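Colleague: My questions are about this predicted structure, shown below with the sequence.
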Amino acid sequence: MSKKLFIVALVLMLVSNHSIGQKKYKADWESLKTYEIPQWYKDAKFGIFIHWGPTTVPANNAEWYGFHMWNEGEVDALGNPSKKASSAYNFHKENFGDPAEYGYTKFIPEFKAENFDPKEWIDLFVEAGAKYVVPVGEHCDGFAMYNSKITRWNSVEMGPKKDIVGELFSEARKQGLKVGTSSHYAYGWHWWTYKDKFETTNPELRDFYWDAHDRWEPASKEWVKNWYNRTMDMMTQYQPDLLWFDLGFCEPAYEDARKKILANYYNQGLKNDQEVVLNYKNIQWKPVPDGAAVLDLESGKLDRIRKDVWQTDMSLGGWRWGYCEPYEMRDASNYIQDLIDIVSKNGVLLLNVAPNKHGVIPDDQKAILRDIGGWLKVNGEGIYESVPFTVFGQGPTNAEMRIHANIHEKGFTSDDFRYTQNEQNIYAFWMKADDRKVISLDAFGSENRIINDAISKVSLLGYDSEINWIQQKNELVIQLPANFSSKNPPCFKIELEAMPSDIFNTKK
């Protein structure tokens, strides 16, 4: 090689290395707001959340057991109880003894997960129609469900003696699913009750419970550093496609660390040629500006179409996320209705399942997931890869704009419809079919000007024969097939004629 060519090659190599070493994202909001939500996530629409951990041993008060089990009833200045002991405290005393003698860490050896089968789980989630899966990485109790390099309190060294997150990631990626993991650990600062008689103040368990402090004081700098290090460990080891953060992440004490996490995660994605998603919540504080990450609404929905894609995390068990008894659920049709409503407003549904302490997803949960999957096999073309229509729907029912609102909703009526669109196809979902033989869709009248291209065909997904329809001035009228019935929302596909290739019909 000539000296001139060598110099050129050296310069190119240095420039290339410099470009690789450069970080696109900086830990400031101006830089982070340049983030773009990846197309895979916009198209996915439906994922599975998995809440699992040591709280499934007592199987009481769901994942909040560790928060409530110590509450024996506070006492006022005169020695009078100001409230009764919590139900978890009473349950604990009856089944395990006094919390002063049997602390939370005693559950960890009993969390054996001896029947955990990652392939069986992922097979089920694929059958359910999910496109991504998000096992909890570490909940508020701080027990890591992965092979942590930071804490000994993890599922490889204790309890199951398995890398739960790692095994699920491996199987999910084999089957073509995107993978994410969640961190609830920031809220762990507020989790424990510190009294000298409880193991929460035992110096030998300090690396699990941390230092005694007032529950509601802001997180200390040392704690935030600990949270940051653990999050970075989980993120860099497993390189998830999605990172999900619970409400503690919102607090002002995490502001600097929060920006660093976003920048590091997005830059890791760039380095790996991996399109990544970060979910955050708006609870009390707004931790992330619009556009810098993906907003997640806990058990809530929007009452309108949002320009930016958003997500609802919702549990099969309502307010219960981790497995407990009873674990009360709704009919599969209700979750399908929620999915449709969310997607019609540019949202994505992350639906939680709750395995028991043995690593088994109970049959009643499996049945719901399979019903959802069966419905998606027929109607999924109106869900996956869709975008909102000009209006999200029609009818009297709409969501309340508040957290946990779906738990209190009364449900949809037979007058409610929701719409989605994929190019020249519009999908109209009848949220609760009844025995009527004719329905009217008021968004598709010939003179309403909501659609500009003529309707060429109307069909009912999953029904092979043609159906009768007529477009009138103010509505599209569809006649249902004889003897039609459906326990889950049926979907009508409205095909429009092709858009003009040249809007002015310009001659060549």
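Modeller: That came in fine, so what should we check first?
Colleague: Please count neighbours and contacts with C-alpha atoms only from this point.
Modeller: Noted.
Colleague: tell me which residues of the host helix or strand of residue 233 are tucked away?
Modeller: Counting by DSSP states H and E, the secondary-structure element that holds residue 233 is helix 221-238. By 16 or more other C-alpha atoms under 10 Å, the buried positions in helix 221-238 come out as 223-224, 227-235, 238.
Colleague: for stretch 417-433, which positions count as buried?
Modeller: Neighbour-count burial for stretch 417-433, with 16+ other C-alpha under 10 Å as criterion, is recorded at 417-422, 425-433.
Colleague: Okay, one more to line up with it:
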Amino acid sequence: MSIINDKKERIQWFQDARFGMFIHWGLYSIPARGEWVRSSERISKEYYEQYFEEFNPVNYNPKLWAKAAKEAGMKYAVMTAKHHDGFCLFDSKLTDYKSTNTKLHRDFIKEFLDAFRAEGLKVGLYYSLLDWYHEDYLAYADRHHPMRGNEAYKNKSHDFDRYLDYMHGQIRELCTNYGDIDIMWFDFSYDDMAGEKWRATELVNMVRSLQPGIILDNRLEASGESYGSIKTLNPSIYSGDFASPEQIIPPEGVTDCEGNPIPWEACITMNNHWGYCSTDKLYKPAKQIIRKLVECVSKNGNLLLNVGPNALGEFPVEASQLLSEIGLWMKENNKGIYNCKMSQFVKPEWGYYTKNKNLLYAHIFEGNIGALPLIGLKDKVKKARLLSDGSEIKFCNGWNTKEFEKDLFINFGPIDTATYPIPNHIDTVVELELL
């Protein structure tokens, strides 16, 4: 069976789920200036060590996180097992730089996996290919390392293969000691640090031998700004199962070179940071996030929404409130998200369509003057129902719609030609049963 056919089988649950939670958490939650703080401020290993000594998230309770994710309508979650700073949230036997050596002596990844599985969610682990703590990771000449351009590191020797042995060993631990892992989310490739620079073929073969059903992102050869060979008709063995655009929703989705859709997942932040940033209060409103989730699904994509817990192990209040608001909408309208994909119909001006078999979901963001047009759907729809409560929506036959013979019209009040507000200002979803 080809690489492409293999992908289609194991990716199906992911494409049905459509909505997941990303969790960026680690030592960087203490300085609280984002997960790249050590690089952006060129912080030395010695100075950063204070956060390792201090890390004491006494309020960490992943059961609460899992419950919040489930109530928000999310079907899976991905958490940072190791970010670029090299600190491990799991009990690796290959390093002392890990959560079990901090004040609480706990394996936070094991607790995360147990809690989210208990809520029925699929689970994934994020693992950074970069490592600013390991002595054998490139420093002086690397454009991301905190010590880049630092003359004290110019002649420092590195054995990159020794780092790769370490990195592969940690992935083996994660794939061996923690039960079934549904997603491995690698991050990221750049410049010549891509593909076989990571010994990617060897790594993928090892992961798939230990976790046959796992799905992988595309960042062993790409990043959030590129897709790699997953877009080609001859993808590499390490091309991944889905593309991972970052902080953007592709205008036309993601397709291969012949225009065929390929699985993708847009990862976005709630504010403007992945890791906790105490001063970043620019949280996106629930309305925007819900509409962007709909947009992703309408283009055959998923949305992975990030939360950056604080140093105590808590979700920020703003994040918890957003998840609750999203959950209220999802509770009534999730049929227009789960198991849905792009429809064959042209995107309407008032919103988007998603589709599941013979059910077409009209996601209406904006009301119309008079009846709402469903362009090209005349004689193609058996019935219409408001998804939130199942109530019937009658087709309009107003005198002012006679000219539009190919179009179907609906309205949210008794008079066909009158103007009524849409029932839900965030997104009113109408389920259309196609003939």
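Modeller: Looks like it came in fine. It should be emphasised that the depicted structure is a prediction, and the values quoted were computed from it without experimental measurement.
Colleague: circling back: which of the buried residues of stretch 417-433 of the first structure fall in strands?
Modeller: Among those, the members found in strands (DSSP state E) are 417-422, 425-430.
Colleague: Aligned counterpart of residue 243 of the second structure in the first structure, please.
Modeller: Structural correspondence for residue 243 of the second structure with respect to the first structure (TM-score structural alignment): residue 295.
Colleague: ok, that match - contacts?
Modeller: By C-alpha atoms under 8 Å, 6 or more residues apart in numbering, residue 295 of the first structure lies in contact with 279-282, 309-311.
Colleague: Export those as JSON lines, with columns for secondary structure and neighbour count.
Modeller: Output for these, formatted as JSON lines (DSSP: H, G, I helix; E, B strand; the rest coil; neighbours: other C-alpha atoms under 10 Å):
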{"residue": "279", "secondary structure": "strand", "neighbour count": "19"}
{"residue": "280", "secondary structure": "strand", "neighbour count": "23"}
{"residue": "281", "secondary structure": "strand", "neighbour count": "23"}
{"residue": "282", "secondary structure": "coil", "neighbour count": "18"}
{"residue": "309", "secondary structure": "coil", "neighbour count": "21"}
{"residue": "310", "secondary structure": "strand", "neighbour count": "25"}
{"residue": "311", "secondary structure": "strand", "neighbour count": "26"}
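Colleague: Out of the residues you listed, which two sit at the greatest distance?
Modeller: Greatest spacing in the contacts of residue 295 of the first structure, by C-alpha to C-alpha: 282 and 309 (14.8 Å).
Colleague: what's the neighbour count on residue 341 of the second structure?
Modeller: Number of residues near residue 341 of the second structure (other C-alpha atoms under 10 Å) recorded here: 25.
Colleague: my guess is it meets residue 357, correct?
Modeller: No - between residue 341 of the second structure and residue 357 there is no contact, the gap being 9.2 Å when judged by C-alpha atoms under 8 Å.
Colleague: Give the residues shared as contacts by those two.
Modeller: Counting by C-alpha under 8 Å, 6+ apart, no residue touches both residue 341 of the second structure and residue 357.
Colleague: ok so, going back, helix or strand next in line after the helix holding residue 233 of the first structure, which one?
Modeller: Taking DSSP H and E as the definition, the helix or strand that follows helix 221-238 of the first structure towards the C-terminus is strand 242-245.
Colleague: So what touches that next one?
Modeller: Here strand 242-245 of the first structure has contacts from 134, 179-184, 235, 276-281, using C-alpha under 8 Å, 6+ apart.
Colleague: 10 Å instead, please
Modeller: The set of residues that contact strand 242-245 of the first structure without belonging to it, under C-alpha atoms under 10 Å, 6 or more residues apart in numbering, is 41, 132-137, 178-187, 231, 234-235, 262, 265, 275-281, 294-296.
Colleague: go on, stretch 271-279 of the second structure?
Modeller: The contact list for stretch 271-279 of the second structure, computed with C-alpha under 10 Å, 6+ apart, reads 22-37, 247, 268-269, 280-285, 305-311, 315-316, 318-319.
Colleague: could you redo the last one with a cut-off of 6 Å?
Modeller: 24, 29, 32-35, 282-283, 308-310 (C-alpha atoms under 6 Å, 6 or more residues apart in numbering).
Colleague: Quick one: the helices in the second structure, in order.
Modeller: In order along the chain, the second structure carries the following helices (DSSP state H): 3-10, 12-17, 37-40, 45-54, 62-71, 108-118, 160-176, 200-210, 286-298, 317-333.
Colleague: could you dump those helices to TSV with distance to residue 228 of the second structure?
Modeller: Supplementary listing: those in TSV, determined by distance: least, C-alpha to C-alpha, whole Å:
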stretch	distance to residue 228 of the second structure
helix 3-10	14
helix 12-17	20
helix 37-40	25
helix 45-54	33
helix 62-71	30
helix 108-118	29
helix 160-176	21
helix 200-210	13
helix 286-298	20
helix 317-333	32
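Colleague: Can you tell me which of the contacts of strand 242-245 of the first structure are buried?
Modeller: Neighbour-count burial (16+ other C-alpha under 10 Å) applied to the contacts of strand 242-245 of the first structure gives 41, 132-137, 178-187, 231, 234-235, 262, 265, 275-281, 294-296.
Colleague: quick one: which of the buried residues of stretch 417-433 of the first structure is nearest residue 171 of the first structure?
Modeller: Distance to residue 171 of the first structure across these (C-alpha to C-alpha) is lowest for residue 422, with 30.9 Å.
Colleague: gap between the aligned residue in the second structure for the closest one and residue 303 of the second structure?
Modeller: In the second structure, the position corresponding to residue 422 of the first structure is occupied by residue 356, as judged by TM-score structural alignment. When distance is defined by C-alpha to C-alpha, to the nearest Å, residue 356 of the second structure is 18 Å away from residue 303 of the second structure.
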